[in-house]
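Asks: give me a 3D structure for the following:
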Amino acid sequence: MPVDYNNSRGANRAAVLVLVIVASLFTLPAESARAAGFRPTLAANYARAYAYGYNSNYASYHNNGGDCTNFVSQSWYAGDVRMDTTGGDKWYYKTARVGSSYRPFPTPSWIRVKDFRSYWYNNGSSYKYIQGETALTYKFSPSGLGEVYIFDSGDSSSKASWFHAAISVGWSKGYDEYAQHSIGRITKWTYMYSTRTSAQRKNILKSGRGYRSIAP
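Replies: Modelled structure (predicted):
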């Protein structure tokens, strides 16, 4: 079913976000032509459809480093974000015949969270910082429909450790929800922070740390 995202959030959302989100938002200079036709509802609907399963048109990396970034990349492609196959910095998923079978040949930016973050940060995406305990625990999320969360594990005491990606898919019972692989799940967006240890949370709350939200 299509997600009626904007109408479900209520008229107070913008005002509430201004008050509670300790975050900064900036848009990098030029929007990529790849993302000019982005349709977030299609991306969210795809993510909901495959949150608990796998699309046989793509390889699964569940047992090979994790499938989370592969999943959000598929979702964006389903939302009409075009693959980037030219230049030095690329984002795509391809298959090629090797012997008697076809093998997947995705770019690192398609399947690895750190490379995904770097690619879109450097290629005209809208990029939000989600910082501070209030922002990381409040029921109103700073993310828009179809945007991808990039999570800091909190494992490092000195710098962000980008270890997981998930995609915003709508609004339910007072919270934004995201869909994810490798453990298939649709859950409220504060779930990841709530599952961190006290030591990990302390690191995530350090200056300049927190989560990121990216729109293509």
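Asks: switch to C-alpha atoms for all contacts and neighbour counts from now on
Replies: Will do.
Asks: who's in contact with T69?
Replies: Listed by C-alpha atoms under 8 Å, 6 or more residues apart in numbering, the contact partners of T69 are W110, I111, R112, V113, F116, H164, A165, A166, H181.
Asks: I have a second one here; can you model it like the first so I can compare?
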Amino acid sequence: MMLKEIAYNRAEAVRYAETWAMRRNPKFPNFDQMGGDCTNFASQCIYAGCGVMNPTPVTGWYCNSLEDRSPAWSGVEFLYKFLITNKSVGPYAAETGTDMLEPGDVIHLGDADGHFYHTPVVLSVENGNILVAAHSFDACFRPLYTYSFSALRCLHILGARIWA
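Replies: A predicted model of the protein is given here:
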């Protein structure tokens, strides 16, 4: 077996985000009462766009249940580290500027101390106007500029890998 590159289906990631932005998919745990559901929702959207999880214990990216999941599935910093460093199965990304964002990408919002706390999903980018979907503070087609944040980190999903 070897790793095979697969395309990230941005349309599917966006369709999923639009469908579930204002409600919860019962197939996944809900983290609203456990610190927020935004990164869980972003992971669901990314999964909809690539169809493959990374089942590596601790450092992977997966969610089978509330009790059987990786930190990267629902934690802002863990998701960032996974997407930026993943060389195995599952999605991977590069940090970029807002000018390189595309639908299906994710953004991390942070404070002045560099603590990132929110993960919206990009739905559309037109003439520099970025519209997002998110959980915790449920939103669908919310302009990014309406959020209050001091730091911004943009993650452009480059693709995914599967075992073939």
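Asks: could I get the TM-score for this pair?
Replies: Once superposed, the chains reach a TM-score of 0.80 (TM-score structural alignment, normalised by the length of structure 2), with 151 aligned residues with a C-alpha RMSD of 2.4 Å.
Asks: what lines up against G49 of structure 2 once you look at structure 1?
Replies: In structure 1, the residue matched to G49 of structure 2 (TM-score structural alignment) is G79.
Asks: not counting residues beside it along the chain, what's closest to that match?
Replies: In space, and not counting its chain neighbours, G79 of structure 1 is closest to A43: 4.2 Å by C-alpha to C-alpha, 6 or more residues apart in numbering.
Asks: tell me the counterpart of the one you found in structure 2.
Replies: In structure 2, A43 of structure 1 lines up with A13, judged by TM-score structural alignment.
Asks: distance of that match relative to P57 of structure 2?
Replies: Separation of A13 of structure 2 from P57 of structure 2 (C-alpha to C-alpha, to the nearest Å): 25 Å.
Asks: who has more neighbours out of these two?
Replies: Counted by other C-alpha atoms under 10 Å, A13 of structure 2 and P57 do not tie: A13 has more neighbours, with 27 against 12.
Asks: name the helix or strand for F78 of structure 2, please.
Replies: Assigned by DSSP states H and E, F78 of structure 2 belongs to helix 76-85.
Asks: actually A179 of structure 1, not the one I typed
Replies: A179 of structure 1 belongs to strand 175-180 when assigned by DSSP H and E.
Asks: so that strand corresponds to what in structure 2?
Replies: With TM-score structural alignment as the criterion, strand 175-180 of structure 1 aligns to 129-134.
Asks: got the buried residues for that stretch?
Replies: I130, L131, V132, A133, A134 (16 or more other C-alpha atoms under 10 Å).
Asks: quick one on the thing from earlier: verify the stated contact: the residue nearest to G79 of structure 1 with Y77.
Replies: Yes: with contact defined as C-alpha atoms under 8 Å, A43 of structure 1 counts as touching Y77 (7.4 Å).
Asks: quick one, helices of structure 2?
Replies: Using DSSP state H, the helices of structure 2 run over 10-20, 38-50, 71-74, 76-85.
Asks: now tabulate the ones you listed in CSV and tack on distance to E126 of structure 2.
Replies: Shown next, in CSV, are these (distance: least, C-alpha to C-alpha, whole Å):
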stretch, distance to E126 of structure 2
helix 10-20, 15
helix 38-50, 20
helix 71-74, 29
helix 76-85, 25
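Asks: need the winner for burial among the ones you listed.
Replies: helix 38-50 (a mean of 26; mean count of other C-alpha atoms under 10 Å).
Asks: can you list the buried residues in the lengthiest strand in structure 2?
Replies: In structure 2, taking DSSP state E as the definition, the longest strand is strand 151-163. Using 16+ other C-alpha under 10 Å as the test for burial, strand 151-163 of structure 2 gives L152, R153, C154, L155, H156, I157, G159, A160, R161, I162.
Asks: which residues touch the nearest residue to M192 of structure 1 once chain neighbours are set aside?
Replies: By the measure of C-alpha to C-alpha, 6+ apart, the closest residue to M192 of structure 1 outside its immediate chain neighbours is F151, 7.9 Å from it. By C-alpha under 8 Å, 6+ apart, the contact set of F151 of structure 1 is S161, W162, F163, H164, A165, M192, G210, Y211, R212.
Asks: roughly how far does the aligned residue in structure 2 for the second one sit from L79 of structure 2?
Replies: Aligned counterpart of W162 of structure 1 in structure 2: F116 (TM-score structural alignment). Shown here: F116 of structure 2 relative to L79 of structure 2, a distance of 11 Å by C-alpha to C-alpha.
Asks: ok, now which ones touch the most centrally placed residue in structure 2?
Replies: The centroid of structure 2 falls nearest to A42 when counting by C-alpha atoms, centre = their mean (3.3 Å). Contact analysis of A42 of structure 2 by C-alpha under 8 Å, 6+ apart lists V106, T119, P120, V121, A134.
Asks: so which of these is the most crowded?
Replies: V121 (34 neighbours).
Asks: quick one: residues contacting it.
Replies: With contact taken as C-alpha under 8 Å, 6+ apart, V121 of structure 2 is in contact with A17, A42, C45, P103, G104, D105, V106, I107, V132, A133, A134.
Asks: tell me the one of those residues nearest L66 of structure 2?
Replies: A42 (16.0 Å; C-alpha to C-alpha).
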